[in-house]
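**Q** The sequence and its predicted three-dimensional model are supplied below.
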Amino acid sequence: MEAWYMDDSSEDQRQPHHLNPVQLVSHEKLAALGVLHWNLDADRYETDSKLQEIRKKRGYSYQDIITVSPEKLPNYEHKIRSFFEEHIHLDEEIRYCLDGSGYFDVRDLGDRWIRIWVKKGDMIVLPAGSYHRFTLDNNNYIKVAMRLFVGEPVWTPYNRPQDEHPVRKQYISLFAPQ
C-alpha cells in the first residue's frame, strides 16, 4: 500500500494525482486517522490463518466478493460514479484486494485528500464517520475485494456534508487532536 497527498486536479480520477513534489503519507499518519492496513496472501485467502485471526478478533462475520471492471460490474458507469462521491458510513468500510488495484481517497483532519493505492494483498479498514471515496486506477480492474462486515452487510453511503451526523462527530472526537 502506498499513500500520498493529492493535487486538486479534476482530470481523470483514475490518475495518481500526485502533488509536485510528491508528498507521501506514512502508515503512521494513516493510523492516526483511524485507517488500518494489513498485507496478506491474496492467493491463499480461503485458508489464510492471518486473515482468519483478523476476522475473529474484529468480529467480521460476513463476506462477499465483487469485481469492479467495465466487463464484470452491472451498471458500471453508475456504480463507479457513486463510489467516487465523497461519503461516510455508519460502520467501518473493510476491503481486501484479491486482485487488481484501485484508490481509496480519505480526508485528513485538515480536509486534504490522501490517496491510498491498494493492490493485490492489501486489506484496508476505513473507520466509521471518515469522509472517503473509491475509484479504479488506470488498470480499470479490481477484484475486491473481499468486502467484510460485522453482522449483516450494510453499505449505505451518506454523501457529504454530514458534519452534524453523530457517527461523524464520534469520528472527530476519536481522531482530532485535543
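**A** Structure received.

**Q** Please count neighbours and contacts with C-alpha atoms only from this point.
**A** Will do.

**Q** Spatially nearest residue to the residue nearest the centre of the chain, not counting backbone neighbours?
**A** Compute the mean C-alpha point of the chain, and by CA atoms, centre = their mean the closest residue is F104, 4.3 Å away. The spatially closest residue to F104, leaving aside those adjacent along the chain, is F134, at 4.6 Å (CA to CA, 6 or more residues apart in numbering).

**Q** Quick one: neighbours of R58, just the number.
**A** 11 (other CA atoms under 10 Å).

**Q** what's the answer for R107, then?
**A** The burial count assigned to R107 is 17, neighbours taken as other CA under 10 Å.

**Q** do the same with L24
**A** Other residues within reach of L24, judged by other CA under 10 Å, total 16.

**Q** returning to that earlier point: residue contacts, the residue nearest to the centre of the chain?
**A** Residues in contact with F104, defined by CA atoms under 8 Å, 6 or more residues apart in numbering, are R115, I116, W117, V118, H132, R133, F134, T135.

**Q** Below is an additional structure, to be compared with the one above:
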Amino acid sequence: MRAYFMDDLPGDQRLPHDSGNAVSDETLDKLGILRWHIPSDAEGQWEEQVNVIANERSYRNRDICLVTKEGMGDAYEANLKKFYHEHMHEDEEIRYIIEGGGYFDVREHTTDSWVRLHLSAGDMIVLPAGIYHRFGLDMGNKSRTLRLFKDEPKWIAYNRGVETESNPYRLEYVKSLEVSA
C-alpha cells in the first residue's frame, strides 16, 4: 500500500493524482487507519491470516464485492459514482483486496486534504467509523475485495454534509483524533 496526499488537478479519478508528498505511517496511525499486507497468492494462507484479524476485531460476517464492468453490468457506472462520493459509515470499513486494486481516499482531519491510499492484492485496511472517505478503481479497472462486517453485511453511506457533522459516530471519531494528538 502506498499513501500520499492527492494533487488538486482535475482528471480521471483512476489516475494516481500523486502530489509527490508521501504520508507517513505515523499520520495514518493518527487517523486511526489500520493496515496489513497479507499476500493473496499463498493458497488458503491469506484466508487464515484474515480470519485471525477478523476474530480479534469481532467480525462475524463477510462477502466478496467484485467491482468490474462485467461483474456489475448496467450498475457499474452508478456504483463507481456512489463509491467515489465523499461519505462516512457508522461502522468500521474493513477491506482485503484479493485481486486488482483501487484507491481509498480519506480526509486528513486538520487540513481537510485528501490522503490517497493505493491498495493492491494482499492489502487490508480498517477505516474507523466516522472518517470521511471514498473509493475508486485504479487504471486496472478491477477490484475483487473481501468485505468484513461485525454484524449482518450492510453498506450504508452517509454523504458528507451538515447532518454528518453532528452524527454521533463522526463526533466520536473527531474526539478520538483530539485525544491522540
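**A** On my side now, so go ahead. Keep in mind that this is a model prediction, so the values were computed, not measured.

**Q** Superpose the two chains and report the TM-score.
**A** The TM-score (TM-score structural alignment, normalised by the length of the first structure) is 0.93; 175 aligned residues with a CA RMSD of 1.4 Å.

**Q** first to last residue in stretch 19-26 of the first structure, what's the distance?
**A** Here the two ends of stretch 19-26 of the first structure are set 15 Å apart, with distance taken as CA to CA, to the nearest Å.

**Q** now swap in stretch 8-19 of the first structure and tell me
**A** Taking CA to CA, stretch 8-19 of the first structure runs 9 Å from one end to the other.

**Q** just checking, what residue in the second structure corresponds to E28 of the first structure?
**A** Aligned against the second structure by TM-score structural alignment, E28 of the first structure finds its counterpart in E26.

**Q** In terms of helices and strands, where is its match?
**A** When elements are assigned from DSSP states H and E, E26 of the second structure belongs to helix 25-30.

**Q** swap in W117 of the first structure?
**A** For W117 of the first structure, the secondary-structure element it belongs to, assigned by DSSP H and E, is strand 113-119.

**Q** pretty sure S82 of the first structure is in a helix, no?
**A** Yes. Assessed by DSSP: H, G, I helix; E, B strand; the rest coil, S82 of the first structure belongs to a helix.

**Q** and it, how many neighbours does it have?
**A** Taking other CA under 10 Å as the neighbour definition, S82 of the first structure ends up with a count of 16.

**Q** Which stretches in the first structure count as helices?
**A** Counting by DSSP state H, the segments of the first structure that form helices are 27-32, 49-58, 76-83, 166-175.

**Q** Mind putting these into a markdown table with distance to D43 of the first structure?
**A** Compiled in a markdown table, these are given as follows (distance: least, CA to CA, whole Å):
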| stretch | distance to D43 of the first structure |
| --- | --- |
| helix 27-32 | 24 |
| helix 49-58 | 12 |
| helix 76-83 | 26 |
| helix 166-175 | 34 |
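
**Q** Would you mind saying which of those helices lies nearest V68 of the first structure?
**A** If you check each of those against V68 of the first structure by CA to CA, helix 76-83 wins as the nearest, at 7.7 Å.

**Q** Mean distance of the closest one to its aligned residues in the second structure, please.
**A** With mean CA distance after the TM-score superposition for the first structure, helix 76-83 of the first structure departs from the second structure by a mean of 0.2 Å once superposed.

**Q** For that helix, enumerate the helices and strands it packs against.
**A** Counting contacts by 3 or more CA pairs under 8 Å, 6 or more residues apart in numbering; DSSP states H and E, helix 76-83 of the first structure packs against strand 132-136.

**Q** The lengthiest strand in the second structure vs the first structure, mean deviation?
**A** In the second structure, with assignment by DSSP state E, the single longest strand is strand 93-107. Following superposition, strand 93-107 of the second structure is found to deviate from the first structure by 0.3 Å on average (mean CA distance after the TM-score superposition for the first structure).

**Q** got the angle for that strand vs strand 114-120?
**A** Interaxial angle of strand 93-107 of the second structure relative to strand 114-120 (axes from the mean of the first three to the mean of the last three CA atoms, to 10 degrees): 140 degrees.

**Q** thinking again about what came up before, between the helices of the first structure, which one is closest to I94 of the first structure.
**A** For the helices of the first structure, the distance to I94 of the first structure is smallest for helix 49-58, at 10.5 Å, taking CA to CA.
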